[in-house]
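>>> following is a predicted model, sequence given first.
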Amino acid sequence: MVADAPSPGPRLGFLYPGHSAEDEYPRLGTLVDARPVVELVHTSVGEDAHRVDALLDLGGPERLAEGASHLAGRVDAVLWACTSGSFVFGLDGARRQAAAVGEALDVPSSSTSLAFVAALRALGATRPAVAATYPPDVVSAFASFLAEAGTDVVATGAEDILTATEVGTFGRERVRSFVLAGDHPDADVVLVPDTALHTVEWIDELEATLGKPVLTANQVTMWEALRLVGAPHGGQAGLGALFAL
């Protein structure tokens, strides 16, 4: 007798700008118990630059609406899988940005920046350090965004990398080096905000070395998508303290 095929998991849509570390999403989909169907759409990019004016354009409504149109009728939730292209709008702007995408598709919606806020609350963490790939002014914008959400950053590190394309080439040693350097003794969690950065394979190692939770952009984005649809996302091994909750 042939066993019934497992039911498909939730259909999760991700709007991802350009091409850098998008392979982490199907990878995460195979690692979590919910076994989601990952629907990833690449949104258009004007200029690949971690610069505020370029990021405001990157997260503009026309680019997101065009990307979302490819997910119509295909997903149960949608995430704007970009940190810098959401937090540069401020907290209220990021909420409006995500809401507009959700309304267009008639599904729950969020973004990576909002996912960081939700993940901090889930962990009960209140004193984050930020280890970022961005230039200093963009890191400051992220810290300001978190402050608007009620969380004060205790320390920031800025690698001053201008493009997502370069960030996507970082390997284990480069990631490990700047994340550890971005920690602070007073921090109860380290945030690594860039969806262009590969981190999924090294989260447990980073946490073991630092002795505290590490939240990375693609990790929190997948967690938030699962949370939005009420899918199982706790008790997972290998994906850090957030997924172990």
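Perfect, thanks for sending it.
>>> every contact and neighbour count from this point should use C-alpha atoms.
Fine.
>>> following the lengthiest helix in the chain, which helix or strand shows up next?
Assignment by DSSP state H gives helix 90-105 as the longest helix of the chain. Moving toward the C-terminus from helix 90-105, the next helix or strand (DSSP states H and E) is strand 109-111.
>>> gap between that following strand and the chain center?
10 Å (CA atoms, centre = their mean, to the nearest Å).
>>> same check on stretch 142-157?
Centroid separation between stretch 142-157 and its chain, computed with CA atoms, centre = their mean, is 16 Å.
>>> which residues touch that stretch?
Outside stretch 142-157, the residues within contact range by CA atoms under 8 Å, 6 or more residues apart in numbering are 84, 87-88, 90-91, 117, 126-132, 136, 139, 178, 181-184, 186-187.
>>> quick check: buried residues in it?
By 16 or more other CA atoms under 10 Å, the buried positions in stretch 142-157 come out as Phe142, Ala143, Ser144, Phe145, Leu146, Thr151, Asp152, Val153, Val154, Ala155, Thr156, Gly157.
>>> what segments of this structure are strands?
Ranges of strands within the chain are 11-17, 37-43, 77-80, 109-111, 128-132, 155-158, 189-192, 214-216, based on DSSP state E.
>>> could you identify the most distant pair in the buried residues of stretch 142-157?
Comparing all pairs in the buried residues of stretch 142-157 by CA to CA, the longest separation belongs to Thr151 and Gly157, at 16.9 Å.
>>> quick one on the thing from earlier: I'd like the strands of the chain as TSV, with distance to Leu228 appended.
What follows is these, written out as TSV (distance: least, CA to CA, whole Å):
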stretch	distance to Leu228
strand 11-17	10
strand 37-43	14
strand 77-80	7
strand 109-111	7
strand 128-132	24
strand 155-158	29
strand 189-192	21
strand 214-216	18
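>>> separation between Leu242 and Cys82?
For Leu242, the distance to Cys82 equals 19 Å [CA to CA, to the nearest Å].
>>> putting a second one here so we can go through both:
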Amino acid sequence: MTSVGFLYPGYSAEDDYPVFEEKLGGDVRLHLVHTLMREDAHRVDALLDVGGSDVLGEGARELRARGVDAAVWACTSGSFVFGWEGARTQAEGVGEVAGAPASSTSFAFVNALRALEISRVAIAASYPAEVAERFVEFLGAAGIEVAAWSGRGIVTAAEVGTLSGDDVLEWVAAGDHPDAEAVLVPDTALHSAAILEALEDRLGKTVLTANQVSVWEGLRLAGATAPRDGLGTLFRTGAPVPAPAER
């Protein structure tokens, strides 16, 4: 039984993970540990606190106690806001404490794009522009071209978690660009497990969401890389797994 642990800040779309576990079948267990969020705000200073080593270390110790095969810091903005090297140090710290290979949602996006051989994307971000721009910079450090990006300007994860599936479909479609090979939706506070296939049907191209790539990355690190249906192109493709993202 493959066991993957996720450090998840607060409570917004944590119920996506049981949905992913069910869709993955009976051979995977996804363990969620909620980490401290002193302030729910998509603001740089608040995000640096959310992803601090003290906060993640406490959660990683719990994952170690559960004996997970891999660990993922399931927060996009709370990883890319540290920059490429800072995010790498952050993930390494989680791995050391958890006693398992570790990554974060930001690196999961990069590794997923490399596995799919996609280099040009559009971004439909829930964040304010200041935070969304940091994600564009992070992807640029990995050599990924952003054809277009938009920020919805939502300040709190709690509000993102209330968005309906129909709302998300319309908003992500509006964030697409003709030159983009895929559309990225970078917020683990957004529910997406139930609408991954609908998103790709609507846009006619690959769509990668934060919780989706987080789960994929955890399975990748744990060596469970068999193709799986019902969770979008990323899980279905069976693409060769790349080495961990490096500059």
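All right, it came through fine. The shown structure was predicted, so the numbers you read here are calculated from the model rather than taken from an experiment.
>>> among the buried residues of stretch 142-157 of the first structure, name the ones in helices.
Phe142, Ala143, Ser144, Phe145, Leu146.
>>> gap between the closest residue to Ala99 of the first structure other than its chain neighbours and Asp204 of the first structure?
Residue nearest to Ala99 of the first structure in three dimensions, not counting chain neighbours: Ser109, with 6.2 Å by CA to CA, 6 or more residues apart in numbering. Ser109 of the first structure is 28 Å from Asp204 of the first structure, where distance means CA to CA.
>>> comparing the two, which residue is more hemmed in?
Using other CA atoms under 10 Å, the more surrounded residue of Ser109 of the first structure and Asp204 is Ser109, with 26 against 18.
>>> corresponding residue for the more buried one in the second structure?
Under the alignment defined by TM-score structural alignment, Ser109 of the first structure corresponds to Ala102 in the second structure.
>>> show me what contacts that match?
Ala102 of the second structure makes contact with Ala70, Ala71, Val72, Trp73, Ala91, Glu92, Val94, Gly95, Gly218, Leu221, according to CA under 8 Å, 6+ apart.
>>> among those, which one has the most neighbours?
Ala71 (34 neighbours).
>>> quick check, that one in contact with Gly95.
Yes - counting by CA atoms under 8 Å, Ala71 of the second structure touches Gly95, with 6.8 Å between them.
>>> where do the contact lists of the two overlap?
Joint contacts of Ala71 of the second structure and Gly95 (CA under 8 Å, 6+ apart) are Ala60, Pro101, Ala102, Ser103.
>>> now the second one: how far from Gly5 of the second structure?
In this case it means Pro101 of the second structure. With CA to CA as the criterion, Pro101 of the second structure and Gly5 of the second structure are 10 Å apart.
>>> who has more neighbours out of those two?
Gly5 (30 against 18).
>>> show me what contacts the more buried one?
Going by CA under 8 Å, 6+ apart, Gly5 of the second structure touches Leu30, His31, Leu32, Val33, Leu63, Val68, Asp69, Ala70, Ala71, Val72, Gly218.
>>> quick check: it vs Ala194 of the second structure, distance?
Using CA to CA, one gets 21 Å for the distance from Gly5 of the second structure to Ala194 of the second structure.
>>> next: Ile123 of the second structure.
Noted for Ile123 of the second structure: a distance of 20 Å to Ala194 of the second structure, by CA to CA.
>>> between the two, which is the more surrounded one?
Higher neighbour count among Ile123 of the second structure and Ala194: Ile123, with 26 against 15, using other CA under 10 Å.
>>> can you find the partner of that one in the first structure?
Under the alignment (TM-score structural alignment), Ile123 of the second structure pairs with Val130 of the first structure.
>>> so who does that match touch?
For Val130 of the first structure, the contact set (CA under 8 Å, 6+ apart) comprises Val139, Val153, Ala155, Thr156, Gly157, Gly182, Asp183, Val190, Leu191, Val192, Pro193.
>>> tell me the counterpart of the third one in the second structure.
In the second structure, Ala155 of the first structure lines up with Ala148, judged by TM-score structural alignment.
>>> how much space separates its match from Ala180 of the second structure?
Computed as CA to CA, the Ala148 of the second structure to Ala180 of the second structure distance reads 8 Å.
>>> common neighbours of the two, please.
Common neighbours of Ala148 of the second structure and Ala180, counting by CA under 8 Å, 6+ apart, are Val121, Ala122.
>>> endpoints of stretch 58-76 of the second structure, how far apart?
For stretch 58-76 of the second structure, the first-to-last residue distance is 19 Å (CA to CA).
>>> neighbouring contacts of that stretch?
2-9, 31, 33-35, 56, 79, 91, 94-95, 97-106, 186-188, 210-211, 214, 217-219, 221-222.
>>> which one is Ile195 of the second structure nearest to, not counting chain neighbours?
Closest residue in space to Ile195 of the second structure, ignoring its immediate chain neighbours: Gly165 at 6.7 Å, by CA to CA, 6+ apart.
>>> could you give the number of residues near whatever residue of the second structure lines up with Gly211 of the first structure?
Using TM-score structural alignment, the partner of Gly211 of the first structure in the second structure is Gly204. The local packing of Gly204 of the second structure (other CA under 10 Å) involves 12 other residues.
>>> for Gly204 of the second structure, what are its contacts?
By CA under 8 Å, 6+ apart, Gly204 of the second structure has no neighbours at all.
>>> residues in contact with Arg95 of the first structure?
Residues near Arg95 of the first structure by CA under 8 Å, 6+ apart: Ser110, Leu114.
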